[in-house]
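Chemist: Have a look at this prediction, sequence included:
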Amino acid sequence: MSNQQKASEKDQELPLISHLVELRQRLMYVLLIIFGVFLGLFYFANDLYTYLSTPLTALLPEGTSMIATDVTSPFFAPFKLTLVAAIFVAMPFILHQIWGFIAPGLYQHEKKFAVPLLASSIFLFYAGIAFAYFVVFPLIFGFFTSVGPENVAVMTDISSYLNFVLKLFFAFGIVFEIPIATLLLIWSGAATVKGLRNKRAYVIVGCFVLGMLLTPPDVISQSLLALPMWLLFEAGIILGVIFVKPTKDEEDGDADDSEEKNDDDDYTYEEDFERTMRDMKD
């Protein structure tokens, strides 16, 4: 192999190696910031769990409380909550590192479009968590604690409760990103505003199916997730109309559809009969 070929292969390998080195460095930054936030929050681990369990404990019957059915639960449940809370708190920094890694590969107009989307995605993620805590939890726990038999005391295990609420936090945090996902589909050309509007009925059905899969098996939590999903989808369409200009092909397609519709409206059976008679004479 000639020296020139070796040099060309080396030039091709360097960009990949440099990207991997940068990715490793940014992952180390992410882990360090999560670890730092975790150390700062761990002292308040029990207080965090008390605050998280307030929507349920406020509705428990008098004389009952949450329980720990596992020996290690009193330690590992607050520990797990603190770790997840550290990730949630560090989410802006994590997304910033992701943005710093992919930004060099974007064009200038793409960067101008991506920065507001990044900030909006952070806000919507936290908004989904807040909606779950302040709106969904009181309704769900109020329903669950009121429908049980009178001779059964509601005493929830702390680990089961934590897994339940974290699942809902994650579900609502992701669901509230629907406007961003819808806007990206329209902006990238993978979908159009008209096409998404035509598929609205399928989207509504899909929202309730996802609500059934992502939430506990009850109608209340399913509806509380499905309805915001649908409204956020509509918000994404509105954002697509405002911020994404239709292409020339889409405008021509809309014009052709309107012309065909007008032709169909002006078309009568008498014209059809006359046209058929002329064809027979010919």
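Modeler: Received, thanks.
Chemist: contacts, neighbours, all on C-alpha from now
Modeler: Noted.
Chemist: residues in contact with Leu95?
Modeler: Leu118 (C-alpha atoms under 8 Å, 6 or more residues apart in numbering).
Chemist: Now the element after the strand or helix carrying it, going C-ward?
Modeler: Element membership for Leu95 (DSSP states H and E) is helix 91-102. Beyond helix 91-102 in the direction of the C-terminus, DSSP H and E gives the next helix or strand as helix 108-131.
Chemist: Looking only at the helix holding Leu95, what residues are buried by neighbour count?
Modeler: Across helix 91-102, burial judged by 16 or more other C-alpha atoms under 10 Å covers Met91, Pro92, Phe93, Ile94, Leu95, His96, Gln97.
Chemist: ok, structure two:
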Amino acid sequence: MPLIQHLLELRSRLLKVVLAAAVCFVAIYPFANELYLLVSEPLRELLPGGQTMIATDITSPFFAPLKLALVLAVFVAIPYILFQIWSFIAPGLYSHEKRLAFPLLFTSVVLFYAGAVFAYLVVFPLVFGFFTAIGPEGIVELPDIDSYLTFVLKMFFAFGVAFEIPIATVLLILSGATTPQALSAKRPYVVVACFVIGMMLTPPDIISQTLLAVPMWVLFEFGIIFGRLACRETGGTTGGNA
């Protein structure tokens, strides 16, 4: 297609993405307060002596659940968003690339959600348990609802993206940018990089850093394995038609 047709199709798919996110937001917003209570439960149940969370800004009780509903709407719409991306790039792929692209697309959605669930069920209880137990005696912990939401959304995003490492590894291998053998040889550097990234994306405690770095390294190893399998599937061919 000529360039203008590509741009028109891109605009159409972007509008569909925005509409899908808006529909999800309309469906989620009536339950925003209940969802905020669910998201904050890992911290609230660890606060001692009947302590609770507070709102230091007069608008926080409204905007914190609203922001959560907006982010959750995008999270829920991710499968449809990735489908639109797939539909836009699919005409430029070879048939063997299309056979691999859809499984990669599906797996990327599952891994992103798995990263968020892992953060909620495993990381949050350990991290919040650490923070609530390490404080000086006589200090009353009253977390602010807006700062808490910012923290957990950052953690959700960090773990969701980190769990995409196998997909990124396979794509690098299929594009010809690297090989499974070359990635295996760089394993010590990758392990160090995982801990550096974990240090940058998580709070300054060894628990959350390790809980992000170790899964990243394990997922990198899975990416190498799946990259070898993908190379066999494609017969070692890479690249595509624009």
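Modeler: Yep, that arrived. Values in this document were obtained by computation on a predicted structure and should not be read as measured data.
Chemist: Now do the helix holding Leu95 of the first structure and helix 108-131, the angle between them.
Modeler: 160 degrees (axes from the mean of the first three to the mean of the last three C-alpha atoms, to 10 degrees).
Chemist: mean offset of helix 91-102 of the first structure relative to the second structure (after superposition)
Modeler: Comparison of helix 91-102 of the first structure with the second structure after fitting gives an average deviation of 0.6 Å (mean C-alpha distance after the TM-score superposition for the first structure).
Chemist: what separates that helix from the chain centre, distance-wise?
Modeler: 17 Å (C-alpha atoms, centre = their mean, to the nearest Å).
Chemist: Also stretch 24-44 of the second structure?
Modeler: 18 Å.
Chemist: In the first structure, point out the residues matching that stretch.
Modeler: Alignment note (TM-score structural alignment): stretch 24-44 of the second structure is matched to residues 37-57 of the first structure.
Chemist: next one: stretch 177-189 of the second structure
Modeler: Against the first structure, stretch 177-189 of the second structure falls on residues 190-202 (TM-score structural alignment).
Chemist: Please work out which residues outside that stretch touch it.
Modeler: Leu185, Ile186, Ile237, Gly240, Val241.
Chemist: ok, now with 10 Å
Modeler: 182-187, 203, 206, 230, 233-234, 236-241, 244, 246-247, 250, 254 (C-alpha atoms under 10 Å, 6 or more residues apart in numbering).
Chemist: What subset of these is buried?
Modeler: Buried, going by 16+ other C-alpha under 10 Å: 182-187, 203, 230, 233-234, 236-241, 244, out of the contacts of stretch 190-202 of the first structure.
Chemist: Read off where the helix holding Leu95 of the first structure ends up in the second structure.
Modeler: Counting by TM-score structural alignment, helix 91-102 of the first structure corresponds to 78-89 in the second structure.
Chemist: Kindly report the same for stretch 147-166 of the first structure.
Modeler: Under TM-score structural alignment, the match for stretch 147-166 of the first structure is residues 134-153.
Chemist: Name the residues of the matching stretch that are buried.
Modeler: Pro143, Ile145, Asp146, Tyr148, Leu149, Val152, Leu153.
Chemist: what's the answer for stretch 100-109 of the second structure, then?
Modeler: Neighbour-count burial for stretch 100-109 of the second structure [16+ other C-alpha under 10 Å]: Ala101, Leu104, Leu105, Ser108, Val109.
Chemist: Can you tell me what the fourth one aligns to in the first structure?
Modeler: The pairwise alignment with the first structure assigns Ser108 of the second structure to Ser121, based on TM-score structural alignment.
Chemist: Verify the contact between that match and Leu183 for me.
Modeler: No: using C-alpha atoms under 10 Å as the test, Ser121 of the first structure is too far from Leu183 to be in contact (11.6 Å).
Chemist: ok and the helix or strand encompassing Ala133 of the second structure relative to helix 95-118, angle-wise?
Modeler: Assigned by DSSP H and E, Ala133 of the second structure falls within helix 124-134. Helix 124-134 of the second structure runs at 30 degrees relative to helix 95-118, counting by the same axes, to 10 degrees.
Chemist: so how much does the helix or strand following helix 124-134 of the second structure differ from the first structure once superposed?
Modeler: Per DSSP H and E, the first helix or strand lying C-terminal to helix 124-134 of the second structure is helix 145-162. Compared with the first structure after the fit, helix 145-162 of the second structure shows a mean deviation of 0.4 Å (mean C-alpha distance after the TM-score superposition for the first structure).
Chemist: Just want the angle from helix 145-162 of the second structure to helix 95-118.
Modeler: 150 degrees.
Chemist: Return the mean post-superposition distance for the very next helix or strand once past helix 145-162 of the second structure against the first structure.
Modeler: The element immediately downstream of helix 145-162 of the second structure (helix or strand, assigned by DSSP H and E) is helix 165-174. Comparing helix 165-174 of the second structure with its match in the first structure after superposition yields a mean distance of 0.9 Å (mean C-alpha distance after the TM-score superposition for the first structure).
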